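>>> Got a predicted structure plus its sequence, pasted below:
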Amino acid sequence: MVVQLTVQILIASIIGGIMGIVSHMKKRGRLEKPRMTKRFIYLGFYEDFAVGTIAAIMLVLSSEPQTSFQLVLLSIIAGYSGEAVLRSFEISSDPEKPDLPSSKN
């Protein structure tokens, strides 16, 4: 059981990372390398690779795919739309927050 889960996580991370790079190239039109500015370090395609990998792992762990087709499909979807998948986990994991009163002028 543990070995199967480890293999699923490994496959999801590889596919999610590759799809993260594909998403990066679609958004930016090219593969941007990491660079440093005076105040910021831009990770380039490494950032989208990491986001795709993390999103694919989280989606696979939360959905527990039963077949290899489901595993590959979930990894592709999560890797390609990585930021949206991570945002959905953030929203669903927050406890019920009270609504703030609206200010009417």
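Right, received. Where do you want to start?
>>> From here on, just use CA atoms for contacts and neighbour counts.
Will do.
>>> so where do the strands sit in this protein?
Per DSSP state E, the chain carries strands over the ranges 35-36, 41-42.
>>> With distance to Ala56 and mean neighbour count as extra columns, can I get these in a markdown table?
Formatted as a markdown table, the strands of the chain follow (distance: least, CA to CA, whole Å; neighbours: other CA atoms under 10 Å):
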| stretch | distance to Ala56 | mean neighbour count |
| --- | --- | --- |
| strand 35-36 | 26 | 10 |
| strand 41-42 | 22 | 12 |
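>>> another one to put next to it:
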Amino acid sequence: MLKDIIFSMVIGGMAGIAGHVRKHGKIIMPRKTKRFIFLGFLEEMLLGSVAAFLIMIYTTPNSMIETIFLSALAGISGDIILTNFRALNENKEKES
């Protein structure tokens, strides 16, 4: 079970990186500014890994194909959720 969870997190992280490259056209490295730390591609990778971890714990797939499919889907979904969250914050700022 632990091997499946680790494998799932790796697949989810790779899907997160693929979503990052699709969105930005390149890999943006982490950097520190005066106000905050920008995580770059690590943000999407971590979000994809956590999403894949949660999906694995919740569903417990029976085969390796299901594990790969659900992990990749979770990694891509993590990127979509992050994009929607940012859009909602921007809309709140514009209304204020």
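Thanks, I have it. Since the model is a prediction, treat every value here as computed from it, not as a measurement.
>>> TM-score, when you put one on top of the other?
With the length set by TM-score structural alignment, normalised by the length of structure 2, the two chains reach a TM-score of 0.79; 82 aligned residues with a CA RMSD of 1.7 Å.
>>> ok so, going back, would you turn the strands of structure 1 into JSON lines with distance to Phe89 of structure 1?
Formatted as JSON lines, those follow (distance: least, CA to CA, whole Å):
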{"stretch": "strand 35-36", "distance to Phe89 of structure 1": "30"}
{"stretch": "strand 41-42", "distance to Phe89 of structure 1": "25"}
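>>> and Met25 of structure 1, which of the ones you listed is closest to it?
Ranking the strands of structure 1 by proximity to Met25 of structure 1 (CA to CA) places strand 41-42 first, at 15.4 Å.
>>> separation between Lys26 of structure 1 and Ser63 of structure 1?
Going from Lys26 of structure 1 to Ser63 of structure 1 by CA to CA, to the nearest Å gives 27 Å.
>>> Going by neighbour count, list what's buried in the longest helix along structure 2.
Counting residues, the longest helix found in structure 2 (DSSP state H) is helix 64-95. Going by neighbour count (16 or more other CA atoms under 10 Å), the buried part of helix 64-95 of structure 2 is Thr67, Ile68, Leu70, Ser71, Ala72, Leu73, Ala74, Gly75, Ile76, Ser77, Gly78, Asp79.
>>> Let me know the closest of these to Leu88 of structure 2.
Closest approach between the buried residues of helix 64-95 of structure 2 and Leu88 of structure 2, by CA to CA: Asp79, at 14.4 Å.
>>> What's the match for Leu74 of structure 1 in structure 2?
Under the alignment defined by TM-score structural alignment, Leu74 of structure 1 is paired with Leu70 of structure 2.
>>> got the contact list for its match?
Ala52, Ile55, Met56 (CA atoms under 8 Å, 6 or more residues apart in numbering).
>>> In structure 1, what sits opposite the first one in the alignment?
The reference is to Ala52 of structure 2. So, by TM-score structural alignment, Ala52 of structure 2 is matched to Ala56.
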